[in-house]
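Q: next one to model:
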Amino acid sequence: MKDANATAHKGQKAVARMGYIAKGVVYLLIGGLAIMAAVGLGGKNASSKEAINSLASQPFGGFMLGVLGIGLFGYTIWRFVQAWSDTENKGSDAKGIVTRIGFVISGITYAGLGVYCFDIILNAAYSSGGSTEDRTAKLMSYPGGVYLVFAVGLVFIGVGIRQIWRAVKRSYLKNWHTQEMSRHQLKVAEGITRWGLSARGVVFMIIGGFLCLAAWNTNPDQAEGLGGALSTLASQPFGPWLLGIVALGLISYGGYCLLNARFRDVS
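A: Got it, this is the predicted structure:
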């Protein structure tokens, strides 16, 4: 029995670490494309699926997509384990339940990206799977859909604020095996993480703001996803600089995911 538990624990750790690597790759792609757009090297402000599309066109793209898809499914499994087993000790009060439901929603989202990877391999399905505006319009068409879109926007804003708060409070440290890091490694890891979390928080708040605006005006065309949020930054005064800062932050968030793959406690 002890051997079986040890094997299951090793399997869980492998799945979680593989998942964090896959998530990190997605954000490295998004940030890389955005920084290329900021400096005029032909990149673009891409959504997660568009970033995955860019990987498909590379040499051995099909193989890389397969590995990425498997990793994203691994992240999905880990998110479900976090929710079911309460690995983060969130508890069963209202706040804990909401957080654990958030883990499930996150897992479903990345499962969708994993499926998309294999859709490309099997069907060469180079599409975004419907724009943010289309999905928002469909949601608004249901009874109470406008209120639901507004609520989703508030959730995005709340998640964005929480990301920035985590960067300020350094709450990520309690999840790391910091004893395995040298002082220099920890300092570098913290710099990467705080920049990454802050940039992701800003992007999520922009997405949430657009969703709330779309619901308030009953106009789904005002909704924007990740690519739209980055384009909004680029269109502001000093836009290329703003986009560059946030793009580097998204790359840093990808680095944070890779740090989680190496140092995070996934027991």
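Q: hey, let's count contacts and neighbours off CA atoms from now on
A: Will do.
Q: and the spatially closest residue to residue 249 that is not a sequence neighbour, how far from residue 19?
A: Nearest residue to residue 249 in three dimensions, chain neighbours excluded: residue 196, at 4.5 Å (Cα to Cα, 6 or more residues apart in numbering). Residue 196 sits 18 Å away from residue 19, taking Cα to Cα, to the nearest Å as the criterion.
Q: Proceed likewise with the subsequent sequence, for comparison:
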Amino acid sequence: MVDKSEKFNWLVRVGYFSRAILYAVLGLIALTSADQIAQGTDGIFQAIENYPAGTVILWIMVVGLLAYALFRFCSPLFDIENNGSDTKGWAKRIGHAGSGIGHLVLAYSAFQFASNSGGSSGGGAQGAASGVLSMDFGGVILGLLGVAFFVTAIFQFKKGISGEFMHRISNAAPDFTRWLGGAGYCARGVVYAVIGWSLFKAGFMSAGAEQVKTLGDAVASLAGAGLIFTVTAIGLLLFGVFSLILARYRIIPDLDSSAGVPSFRA
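A: Here you go, the predicted model:
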């Protein structure tokens, strides 16, 4: 059983709060600072580090992003979101696993800055990818991880367009939550697709570990894409605001392995 105590719920809410800071800062610097966004994920944490009480905020993000990653891993392991075990349910659960891996990487990057041990989040991800590629079938593993990110990207777009994420949010949330989430999820779909493509190329097309992109690197790679870059950056900023609302109004689901397909999917 997953620990569904009040402590677990609060950890998940801190995770959403940390995600809010991350995406709001990412969208903001993408729109306002070409030099900083060019630094990829490091630019995000450097910006936070320079804020008043920046180190304290970074430590909160370390705990929060780690908690959020573990929450996402509960989906494939324990089906905490009650997506079911049919093909559609497993596709969502695999997508959540990809999200968990991505947020673990971000938690480690935040830890590096919070502990004053330096940045290089992109280099860290590429180093890890290089280690995977050196293993037997490492390319397949990395390529399949890219596929997991593609699956996640598809479901991000689907969530944004359909608004199905509102089933997990309290009715007390502000009325504009639906539109914030719709824009934010579609923007995340773009970013996750870029990350997935980088992993797919590194794993299945022998493009090398240096092709692997983290969250900030993926956004930076869109900088020359004109309107796509601007719309994605605005969407990520809105997703930060949306995540702040989730920190208060997200319904943390109970684990019920006997429930089967959720009623709102029937």
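Q: so what number do they get for TM-score?
A: The TM-score (TM-score structural alignment, normalised by the length of the second structure) is 0.79; 250 aligned residues with a Cα RMSD of 2.9 Å.
Q: tell me which element the corresponding residue of the second structure for the residue nearest to residue 249 of the first structure falls in.
A: Residue 196 of the first structure maps onto residue 184 in the second structure, with residues paired by TM-score structural alignment. In the assignment (DSSP states H and E), residue 184 of the second structure maps to helix 177-204.
Q: after that helix, next one along is what?
A: Next element after helix 177-204 of the second structure (DSSP H and E): helix 215-220.
Q: which residues does the residue mapped onto residue 133 of the second structure from the first structure contact?
A: Under the alignment by TM-score structural alignment, residue 133 of the second structure pairs with residue 140 in the first structure. Residue 140 of the first structure is in contact with 146, 148, 149, 218, 220, counting by Cα atoms under 8 Å, 6 or more residues apart in numbering.
Q: wait, the last one touches residue 133, no?
A: Yes: Residue 220 of the first structure is in contact with residue 133 according to Cα atoms under 8 Å; the separation is 5.3 Å.
Q: settle it for me: which of these two has more neighbours?
A: Neighbour count, other Cα atoms under 10 Å: between residue 220 of the first structure and residue 133, residue 220 has more, with 24 against 18.
Q: what separation do you get for the more buried one and residue 139 of the first structure?
A: For residue 220 of the first structure, the distance to residue 139 of the first structure equals 9 Å [Cα to Cα].
Q: quick one on the thing from earlier: from the middle of its chain, how far away would the helix holding residue 184 of the second structure be?
A: Distance of helix 177-204 of the second structure from the chain centroid (Cα atoms, centre = their mean, to the nearest Å) equals 9 Å.
Q: who does that helix touch, helix- and strand-wise?
A: Where contact means 3 or more Cα pairs under 8 Å, 6 or more residues apart in numbering; DSSP states H and E, helix 177-204 of the second structure is packed against helix 138-162, helix 215-220, helix 227-249.
Q: can we see that at 10 Å?
A: helix 87-114, helix 121-133, helix 138-162, helix 215-220, helix 227-249 (3 or more Cα pairs under 10 Å, 6 or more residues apart in numbering; DSSP states H and E).
Q: which one of the ones you listed is the most hemmed in?
A: Stretch with highest mean neighbour count among those: helix 215-220 (a mean of 24; mean count of other Cα atoms under 10 Å).
Q: have a look at how far, on average, it is from the first structure.
A: With mean Cα distance after the TM-score superposition for the first structure, helix 215-220 of the second structure departs from the first structure by a mean of 3.0 Å once superposed.
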